[in-house]
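Participant: Prediction below, plus the sequence it came from.
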Amino acid sequence: MRYFKLKLLVLIIFSLSACSYSRNTQEKYDITKNTPQTHKSINKQPMVRDINIEPVPEWFLTSQSNTDQTLYGFGSGKTLDQATHNALADMIQRLQVTVSSTTSFSSIADNNKISQKLIQEVTTSTADITIPNYKIINQSQINQAFYIEIQIDKSQTIDDLSKLIISNINQANQLLATTYNKNSIYRLNIAHQVGKNIKVIKSSLRALVILSPTINISSYMEALNDINNELLNIKRTIQIYIDKQNSGFFYSSLEKYIQINNYLTTDNWNSANISISLKLKDYDNQLVKSQYCINTEIELQITDNLTGQLASKPYTIKSCSDKGRDSAIDNAIEIFYSQLSNATNIY
């Protein structure tokens, strides 16, 4: 009997200890109880917000509708330039007009004064579009996103586009007229400038037809065709040798520029009248806030092989990427190509 009572006492003590441990454990880990320890860690967790679900301006959401004479465009992007570009694209898209046989291009389709290749280049859906003198109605930045609303007066823009086309046609013709008896370097620079005129004319013509599908553009297209032919004749007189003694990855930018602009190249220095090389003036690479950054200066050197004349121009390229060195280099190559393409003068 004494043994039975002792055993019973031990069991009672053990049961009481287990109940106390269970109650304390539940109070510590039960997520339904409002204990400081449980909710402290939850409240301190940072909220990760996707830029796509950030609040946007009310005016951006409502999106004003076009009227007969007033057109709107809305765009967003990581930079203001990107947002503006997207707003211009949105403006054109909202017009819901397709450049096809139903537009004024049908009147030039059989015009033997205009090459079919040129017509295709102007009418292609991937062509750039120029919209001059647009007004910024609203502009906001929320965290890392830019929002913009632009507006144009349709009649005024059509008039501005016509003036822009005429101005670039006249400027291109004046530049081409100065190339007679000039050296290869001069002709190369004029070819670069006229190429920029042609690009503006093409993008303006496309915008003009979208805004006014029945407008007669035959005279503009004939003038553009003449300028394009004259430019091709000048380019045929230029033979470029790329001197890669100081070889670097920026030569791919140079070669892309030469190829896209249809310049003739040769691997034989004796056959060339122009030699082009890149000279590294300064180069720096470092890690900046977990990004691999390149900051370099190169000098584009163009030599007239006949006269020995040297022309040069420095270019500064800055590029950063959080994806490492190769990505930063790829970005730098595209930046240099863009600088070459958009430069007022090649040297």
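Facilitator: Ah, there it is.
Participant: use CA for all of it now, contacts and neighbours both
Facilitator: Noted.
Participant: where exactly do the helices run in the stretch 201-347 of the chain?
Facilitator: Using DSSP state H, counting those that start in this stretch, the helices found in the stretch 201-347 of the chain span residues 218-236, 251-260, 325-342.
Participant: how much does the helix or strand encompassing Gln156 deviate in direction from helix 218-236?
Facilitator: With secondary structure defined by DSSP states H and E, Gln156 is part of helix 154-176. Using axes from the mean of the first three to the mean of the last three CA atoms, to 10 degrees, the direction of helix 154-176 lies 30 degrees away from that of helix 218-236.
Participant: distance between helix 154-176 and the chain's centre?
Facilitator: 24 Å (CA atoms, centre = their mean, to the nearest Å).
Participant: re earlier: I'd like the helices of the stretch 201-347 of the chain laid out as JSON lines, including distance to Ile12.
Facilitator: As requested, the helices of the stretch 201-347 of the chain are exported to JSON lines (distance: least, CA to CA, whole Å):
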{"stretch": "helix 218-236", "distance to Ile12": "104"}
{"stretch": "helix 251-260", "distance to Ile12": "86"}
{"stretch": "helix 325-342", "distance to Ile12": "71"}
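Participant: right, so of the ones you listed, which gets closest to Ile42?
Facilitator: Nearest to Ile42, of all these, is helix 325-342, at 37.5 Å by CA to CA.
Participant: what sits up against the closest one?
Facilitator: By CA atoms under 8 Å, 6 or more residues apart in numbering, the residues outside helix 325-342 that reach it are 196, 249-250, 252-254, 256-257, 292-294, 315, 317-321, 346.
Participant: need the contact list for the residue lying closest to Ile129 once chain neighbours are set aside.
Facilitator: Closest residue to Ile129 apart from its sequence neighbours, by CA to CA, 6 or more residues apart in numbering: Ser203 at 4.3 Å. Ser203 sits next to Val122, Ala127, Asp128, Ile129, Thr130 when contact means CA under 8 Å, 6+ apart.
Participant: Ok, Ile165 next?
Facilitator: Residues in contact with Ile165, defined by CA under 8 Å, 6+ apart, are Val200, Ile201, Ser204, Leu205, Tyr220.
Participant: Now with 6 Å, please.
Facilitator: Ile201 (CA atoms under 6 Å, 6 or more residues apart in numbering).
Participant: likewise the one 3 residues further on?
Facilitator: Taking CA under 6 Å, 6+ apart, we find Asn168 in contact with Asn197.
Participant: if you set the cut-off to 8 Å instead, what comes out?
Facilitator: Residues near Asn168 by CA under 8 Å, 6+ apart: Asn197, Ile198, Val200, Ile201.
Participant: ok, it to Lys182 distance?
Facilitator: Note on Asn168: its distance to Lys182, by CA to CA, to the nearest Å, is 22 Å.
Participant: Next: Asp90.
Facilitator: 45 Å.
Participant: also this one, for the comparison:
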Amino acid sequence: MRHLYFNLVSTIILVLATSSCSTEIPENSKNIKNQVVINQQSQKDTPNDTVPVWFSSGQPNTNQLLYGFGAAKSLEKATQKALADMVQKLQVTVSTTTNFTNVTTNDKVSQKLTQQITTTTTQITIPNYKVINQSELNQIFYVEVQTNKEQTINDLKELINSNINQAQQLLTTTNNKSSLYRFAIAQQVTKNIQLINSSLRTLIILVPDSNINSQIEILNQIDNELLNLKRGLQIYVDKQNSGFFYNSLEKFLQVNNYNITDKKDLANINITLKLKDYDNKFNNNEYCIETKVELQALDDSSNQLSPKQYTIKVCSKQGRLAAIDKAVEIFYSQLNDAESIY
């Protein structure tokens, strides 16, 4: 009987001991989890991690503030992606290009020229955004941008009006001017129209009940005047060599509705390309091209020559043809982003 008693007591003690151990296991797991989380968070604050804490945690939009996040190998590309992310949150899918835009406010007495950073997309424009977070980890840039919705709406209205005024004023200055001058005006007014269009789209997204009928009517008038201006320009592309960069030039002219003629005697503008300091080589299993492309625009009537250089640097692991394709794309992008191609 005594033996049975001791066995029973031993069993109870063993059960209690086992129960006690089982209650401690979740606590130990919780402590380990907390340690893991804390370690991960501390690692995210160190340069060895791949993503900053503020980037991975994100930031939801509010009624007044809009946010966007982007990461890339360059600060410019990361900012572009952050703005594209902001755009996507506005339920518009686009690609972005960042540039500096000169906006002229014309009050018929004096002109106030202001320079502001504006990001234009194929659909929308986001003026005067702020970069509120920026980091570089493992050669990757991380950017968070922010814009105030109410301020953006006011900026868009001002941007639309100032670009309408500038386009109208510029179009009145083309009479009896050289072909190169008219070409430069056509380029600027084209950018005005693009900016007006994208700004109007953004305004409609942010304020769906906006009445933009009057702006659309004026925009159509500007567009028609620009079309007439471009019709008066006949451009001859003088291919003095078989350089592949001519593909970029002709694409740019065609996309922007300029007239290209194959008869030199009918042209009032002659454009040719000259390669300077051309270098191609294999470097670390990549085919690399580095050169300067000088675009020379000649006014047929005045013999005015306007040169401008573009620097091209590109490498590709896929070989020569892939590197050439990249170089052609880069040159086209530079032409498209330039305030003036010459």
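Facilitator: Sure, I can see it. These numbers come from a predicted model, not from an experiment.
Participant: Mind checking the TM-score on these two?
Facilitator: Remark: TM-score between the superposed chains equals 0.73 [TM-score structural alignment, normalised by the length of structure 2]; 267 aligned residues with a CA RMSD of 1.9 Å.
Participant: which of the contacts of Ser203 of structure 1 does structure 2 keep?
Facilitator: With both residues aligned by TM-score structural alignment, their matches' CA atoms under 8 Å, the contacts of the contacts of Ser203 of structure 1 that structure 2 also has are Ala127, Asp128, Ile129, Thr130.
Participant: burial of the aligned partner of the third one in structure 2, as a residue count?
Facilitator: Aligned against structure 2 by TM-score structural alignment, Ile129 of structure 1 finds its counterpart in Ile124. Using other CA atoms under 10 Å, Ile124 of structure 2 is surrounded by 28 other residues.
Participant: How about the contacts made by Thr190 of structure 2?
Facilitator: When contacts are counted by CA under 8 Å, 6+ apart, Thr190 of structure 2 touches Leu226.
Participant: Please apply the same query to Leu205 of structure 1.
Facilitator: So Leu205 of structure 1 contacts Val122, Leu161, Ile165, Ile217 (CA under 8 Å, 6+ apart).
Participant: right, and Tyr347 of structure 1 touches Ser312 too?
Facilitator: Yes. With contacts defined as CA atoms under 8 Å, Tyr347 of structure 1 counts as touching Ser312 at a distance of 5.5 Å.
Participant: Give me the common contacts of those two.
Facilitator: Residues touching both Tyr347 of structure 1 and Ser312 (CA under 8 Å, 6+ apart) are Leu300, Ile302.
Participant: three-state assignment of the residue most central in space within structure 1?
Facilitator: For structure 1, Gln82 is the residue whose C-alpha lies nearest the centre (CA atoms, centre = their mean; 7.1 Å). Counting by DSSP: H, G, I helix; E, B strand; the rest coil, the backbone at Gln82 of structure 1 sits in helix.
Participant: Same check on Ser65 of structure 1?
Facilitator: With three-state DSSP as the basis, Ser65 of structure 1 sits in coil.
Participant: After alignment, which residue of structure 2 pairs with it?
Facilitator: Matched to structure 2 by TM-score structural alignment, Ser65 of structure 1 sits across from Pro60.
Participant: right, and that match touches Tyr67 too?
Facilitator: Yes. At 7.0 Å, Pro60 of structure 2 counts as touching Tyr67 under the criterion of CA under 8 Å.
Participant: quick one, which of those two is more surrounded?
Facilitator: Set Pro60 of structure 2 next to Tyr67 and count neighbours by other CA under 10 Å: Tyr67 wins out with 24 against 10.
Participant: what about the more buried one, which helix or strand?
Facilitator: Applying DSSP H and E, one finds Tyr67 of structure 2 within strand 65-72.
Participant: Run the chain-centre distance for that strand.
Facilitator: Relative to the chain's own centre, strand 65-72 of structure 2 is displaced by 12 Å; criterion: CA atoms, centre = their mean.
Participant: what's the mean deviation for that strand versus structure 1?
Facilitator: In the superposition with structure 1, the aligned residues lie an average of 1.7 Å away from strand 65-72 of structure 2, counting by mean CA distance after the TM-score superposition for structure 1.
Participant: Could you list every helix and strand in contact with that strand?
Facilitator: Secondary-structure packing of strand 65-72 of structure 2 (3 or more CA pairs under 8 Å, 6 or more residues apart in numbering; DSSP states H and E): helix 75-89, strand 140-148.
Participant: if we go to 10 Å?
Facilitator: Judged by 3 or more CA pairs under 10 Å, 6 or more residues apart in numbering; DSSP states H and E, strand 65-72 of structure 2 is in contact with helix 53-57, helix 75-89, strand 130-137, strand 140-148, helix 149-171.
Participant: Dump these to TSV, plus distance to Leu14 of structure 2.
Facilitator: Below are those laid out as TSV (distance: least, CA to CA, whole Å):
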stretch	distance to Leu14 of structure 2
helix 53-57	47
helix 75-89	60
strand 130-137	54
strand 140-148	57
helix 149-171	67
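Participant: Where is the longest helix in structure 2?
Facilitator: Counting residues, the longest helix found in structure 2 (DSSP state H) is helix 2-44.
Participant: how much does that helix deviate in direction from strand 130-137?
Facilitator: With the same axes, to 10 degrees as the basis, helix 2-44 of structure 2 and strand 130-137 are set at 110 degrees to each other.
Participant: tell me how far helix 2-44 of structure 2 is from the chain's mean position?
Facilitator: 56 Å.
Participant: who wins for most neighbours among the contacts of Asn168 of structure 1?
Facilitator: Going by other CA under 10 Å, Ile201 tops the contacts of Asn168 of structure 1 with 26 neighbours.
Participant: Does it touch Gln171 like I think?
Facilitator: No. Look at Ile201 of structure 1 against Gln171 with CA atoms under 10 Å: they stay out of range, at 11.1 Å.
Participant: returning to what we had before: residue in structure 2 matching the residue nearest to Ile129 of structure 1?
Facilitator: Checking with TM-score structural alignment, Ser203 of structure 1 has Ser198 as its match.
Participant: gap between its match and Val255 of structure 2?
Facilitator: Plainly put, Ser198 of structure 2 is 18 Å away from Val255 of structure 2 if you go by CA to CA.
Participant: residues near Val314 of structure 2, how many?
Facilitator: When neighbours are defined as other CA under 10 Å, Val314 of structure 2 has 19 of them.
Participant: give me every residue that touches it.
Facilitator: Residues in contact with Val314 of structure 2 (CA atoms under 10 Å, 6 or more residues apart in numbering) are 280, 286-291, 322-328, 330.
Participant: Give me the aligned partner of it over in structure 1.
Facilitator: So, by TM-score structural alignment, Val314 of structure 2 is matched to Ser319.
Participant: now swap in Leu227 of structure 2 and tell me
Facilitator: Mapped onto structure 1 by TM-score structural alignment, Leu227 of structure 2 lines up with Leu232.
Participant: Okay then, goodbye and thanks.
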